[in-house]
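1. have a look; sequence and predicted model below, questions after that.
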Amino acid sequence: METPRAAGRYRIDRLLGSGGFAAVWLGHDAELDAPVAIKILAEHWAQREDVRERFVQEARLLRSVDSHRLVEVFDIGVLDNGRPYFVMSYADRGTLEERLAAGPMPLNDALSVAREVARGVEALHARGIVHRDLKPSNVLIRSTTDGDERIMISDLGIARTDDRLSSLTLPAGSPGYMAPEQTTIDGAPDRRSDVYGLGALTYHMLTGEPPGERRPMPSELQPTVPHSIDAVVARALEPDRERRWPSAADFAQALSRTVGKVDTDPILPSRPAAQTRRNRRRRHLVLAVGAVAAALALLTGGAVFALAGGEEGAPVAAGDARKQHGASMGDPDGRWLRTDQDIPPQYRRLIVRAGTWCELKGLSPALIAAMLKTESDFDPELSDPRLNEYGIARWTPTGLMRWQPGGAGNAAPRPADITPELSIAAMGRFLCTQGRQIQNVPGDPALNLAGLYRTSVGKVRQAQGVPPGSRPYTRKVDHFLDAYSPR
């Protein structure tokens, strides 16, 4: 495929992806000095007036929906060879499909993305638009200036509007994600077809695979999924659309209600102490040591743990971990944290849980303890109104709102309500989610995580390690990490 040099005023740099009707290119807006995505109709379709009109209609539909949960169209035009194009916001963090290639997502992440996509679909429906092709490759991820992520729905190429829902429809959609009525001629897909697509997307995020003909409940494939979530997803995937959730809004509300009632933390595995960071002075050997320790644990009959989907940053599940859960949570034998240091015993359970919430290079209970020591000297009453930071982990209320149990569906807590139970759990969630994005950054993984906590993903990436302004902080963390790590 020949690379066009420009589309109007936009320089074209490289191909991002292509489909049957169009290709999407990474471009650059020189006037605004910003990257953009440029969708160009394929040359062999450019002479078909009906296809051209459908292509332009997609741009108009995207432009007509006022929601940051959809890709935004900035401009439209025609190349010198007559092929139409339109210019969109660029998703610098790729697609949900790319993220799912590593396996199922952490439970909180999956539910958060599912609700965001559902709200985007709700915005489409409010404009009388049915998407009809909800799938992971059509869910884009873009970074925000504060280091967070924005979920955006794309590709309205086969979308239908209210004025066309009653007309003859041909089978259209993607296998595994399209509702049964979309597979038949004149199946008259409506908003409930998108509800099915939402259910299929959520199922895939929770389990690592799209729903097939044999469809076990998500909790059968991933024990960390609560049965209440099973029920919400199963109703969305009902073959009979009369039995599905009536709308995307109903589906999103059901997820929010359910998430607010469950503890979405995973079960703590019973990992052998040999797998902890034993010697902080040999950081360059830590990955090799960890691998050898894991192998020895298997050879000697040690406890076996499994990652949900096998990706770093995913919640952990273990076959017999439920039986070990109560005994190991308080860390009475010091397998996770030194017992002769100043870690308050009433917080050890919370620290161990946060430090083992996922499998991530650098994350450990000792790191959580070292960061809490550096942040507040383990003071649960810390109050710093000047920086709007409170509690043992120095959270701002709005920051804690997203990372506390239950996620952003909860209200921002008052400073007086920022308890260690909320603060420490949120620290583990934050590091597990955001930390995956800096795993390839050079340097000590643990200190990079500490630097991330005090800055952002973008700043750690830009500095290729701990940003200079955070190094005094991470030096203190490093000192306490050595002191708290089991010998």
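-> Noted; the coordinates are in hand. Keep in mind it's a predicted model, so treat the numbers as computed, not measured. Residues are numbered from 1 along each chain as shown.
2. contacts, neighbours, all on C-alpha from now
-> OK.
3. grab the most central residue of this structure for me.
-> Relative to the mean C-alpha position of the chain, the nearest C-alpha, by Cα atoms, centre = their mean, is the one of Asp109, at 4.3 Å.
4. moving C-terminal of the helix or strand where Tyr203 lies, what's the next helix or strand?
-> Tyr203 belongs to helix 191-207 when assigned by DSSP states H and E. The first helix or strand that comes after helix 191-207 along the chain, using DSSP H and E, is helix 218-221.
5. identify the residues contacting that next one?
-> Contacting residues not belonging to helix 218-221 are listed as 203, 206-207, 225-227, 230 [Cα atoms under 8 Å, 6 or more residues apart in numbering].
6. how is the residue lying closest to the residue nearest to the centre of the chain once chain neighbours are set aside assigned, secondary-structure-wise?
-> Leaving aside its chain neighbours, Asp109 sits nearest to Thr433 (7.6 Å; criterion: Cα to Cα, 6 or more residues apart in numbering). Following DSSP: H, G, I helix; E, B strand; the rest coil, Thr433 is assigned to helix.
7. one more structure, for comparison:
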Amino acid sequence: MPETPTPETDRDEAFLRELLLRGWITGDQAAEVRRLKAAADDLHQDVSLDEILVKKSFLAPDRVAVARRDVAARIGQALRIGKYEILQRLGEGGAGIVYRAYQTALGREVALKVLSRRREGEEEYLERFLREAKVAVTLNHVNIVRGLDFGYADGYHYFAMELVEGESLLALVKREGRLTERKAIDVALQMVRALEHAQKFQIVHRDIKPENILMTRSGTAKLADLGLARPTLEGAGAADGAGRPMGTALYVAPEAIRREGTIDYRADIYSLGATLFQMLTGRPPYSGQTVQEIVRAHLSAPIPNPREFAMDLSTGAAAVVGKMLAKDPGERYQTLEQLDEDLASVLEGRPPVNTIMLGRRSVATAPFIDGPLEPGAKRPSPAPSSPARRRAATAAVVVLSLGVVGAGAFVVLRKKPEPPPPPHPVAVGPVDPGAGKGTDAESLRAAREEGAKKALAEAEEAGKAK
């Protein structure tokens, strides 16, 4: 495979040529160094030219250092791309490399993404690279990696963005196993607010996943990699130019897999739900031996209950995740504002107000399975419930009725074990009479919560009485 030109390979080639001119290495040695460096790059091994020279005993370590310093002076000091001085490689992807760079005019460090010359001639990659740059410089939000500049200089397409000192959410979850509920909900809430900002510009991200969320050392979450983002007004479907569904398989929404017309923000809600599931449990909602198995699970498998993998999770958190992961976009949160409100409620220890709670479960959790979804794995038998819990489960159904002018009530209905007369109300927790006189959102939410607490308490008392 021919070596892909990058700023680093350009600098290394200049270094090798200088060593050859000085007679410090032979032509055969230079060829061997190039071969080993190319092999290391193909295996994604971060091995420098200097290390190869030393390990092959072509040059002593101190002489390599002297040579680097002398050659840097000879070839014009540090490598530059336009107004940016390359300092260090930070990471590499399929389309290029991200460097730590220094913008001399403004005296600041940035992250500089450089498109591989191998990809310049491929329209799909160049279009995605330029789209990411344009979207990033348009959006200005604390929870989105800020785009600073993009252009073409010294033979490279580049895109400068703010330098985030920290790690990806994926690295954080791998290191910690799973996050606390409070921390996970907080990260998800920050991402919802980033998406709310993007929605103002009719932009859908389409690739929400832990790898694309960067965590600063202070705990701020920043959404990155806008290469798949598109304005919904373009009528963009769910597939890329090659007909492949967009988004990583572990987190992709069912409608993106099916390529069902225009993809909107509800696909981002699903992907964020899969990401939140992983934060809370340490694993994605679906897994499999192949991409096809994972995709089939997203399309038709029951939604796994996160409480089966993390028993200490609140029912409110599980309910929110369940609603985010609904197969049908029409059954998910219909606005980002509703999701924002429910995540904020759970974060503050209150029940979510946009998900109907049924006792200790939620309407959104109805399709939850009782164990992990692994290929060939057997679902564990449900643990036997206590008589009191069984009585409580059959004694009460809580229904949220939204009234006129913002009023509402939780109605608890009894269900008798023998052929009963028509169910009759055991208790009704109406809202405060004054609540229906205004339209204040805080008053409505407080009324709903108070009604829910009162109804659930009376349902439990009814269960004990039996």
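-> Yes, it's here. Not measured: the values here are computed from a predicted model.
8. the helix holding Tyr203 of structure 1 maps to which residues in structure 2?
-> Aligned by TM-score structural alignment, helix 191-207 of structure 1 falls on residues 265-281 of structure 2.
9. how much does the matching stretch stray from structure 1?
-> Its matched residues in structure 1 lie on average 0.7 Å from stretch 265-281 of structure 2 after superposition (mean Cα distance after the TM-score superposition for structure 1).
10. rewinding a little: can I get the contacts of helix 218-221 of structure 1 in TSV including neighbour count and distance to Asp133 of structure 1?
-> Shown next, in TSV, are the contacts of helix 218-221 of structure 1 (neighbours: other Cα atoms under 10 Å; distance: Cα to Cα, whole Å):
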residue	neighbour count	distance to Asp133 of structure 1
Tyr203	27	16
Leu206	31	19
Thr207	27	20
Val225	22	26
Pro226	17	27
His227	16	27
Asp230	17	23
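11. which strand or helix spans Arg35 of structure 2?
-> Assigned by DSSP H and E, Arg35 of structure 2 belongs to helix 27-42.
12. looks to me like Val460 of structure 1 is in a helix.
-> Yes: assessed by three-state DSSP, Val460 of structure 1 belongs to a helix.
13. okay, now it: neighbour count?
-> A count of neighbours around Val460 of structure 1, defined by other Cα atoms under 10 Å, yields 24.
14. just His325 of structure 1 next, same as before
-> The tally of other residues near His325 of structure 1 (other Cα under 10 Å) stands at 14.
15. mind checking what secondary structure it has?
-> The three-state assignment at His325 of structure 1 reads helix, by three-state DSSP.
16. tell me which residues in stretch 22-37 of structure 2 are buried?
-> 25, 29-30, 33-34, 37 (16 or more other Cα atoms under 10 Å).
17. residue range for the top helix by length along structure 1 in structure 2?
-> Determined from DSSP state H, the single longest helix within structure 1 is helix 107-126. Aligning helix 107-126 of structure 1 against structure 2 (TM-score structural alignment) gives residues 181-200.
18. work out the gap between the helix holding Tyr203 of structure 1 and the centre of the chain.
-> With Cα atoms, centre = their mean, to the nearest Å as the basis, helix 191-207 of structure 1 stands 16 Å off its chain's centre.
19. now do that helix: which elements does it pack against?
-> helix 107-126, strand 129-130, helix 218-221, helix 227-236, helix 248-259 (3 or more Cα pairs under 8 Å, 6 or more residues apart in numbering; DSSP states H and E).
20. could I get these as a markdown table with distance to Arg99 of structure 1?
-> A markdown table is the format used below for these (distance: least, Cα to Cα, whole Å):
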| stretch | distance to Arg99 of structure 1 |
| --- | --- |
| helix 107-126 | 11 |
| strand 129-130 | 25 |
| helix 218-221 | 18 |
| helix 227-236 | 20 |
| helix 248-259 | 21 |
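21. what's the matching range in structure 1 for stretch 84-101 of structure 2?
-> Alignment note (TM-score structural alignment): stretch 84-101 of structure 2 is matched to residues 10-27 of structure 1.
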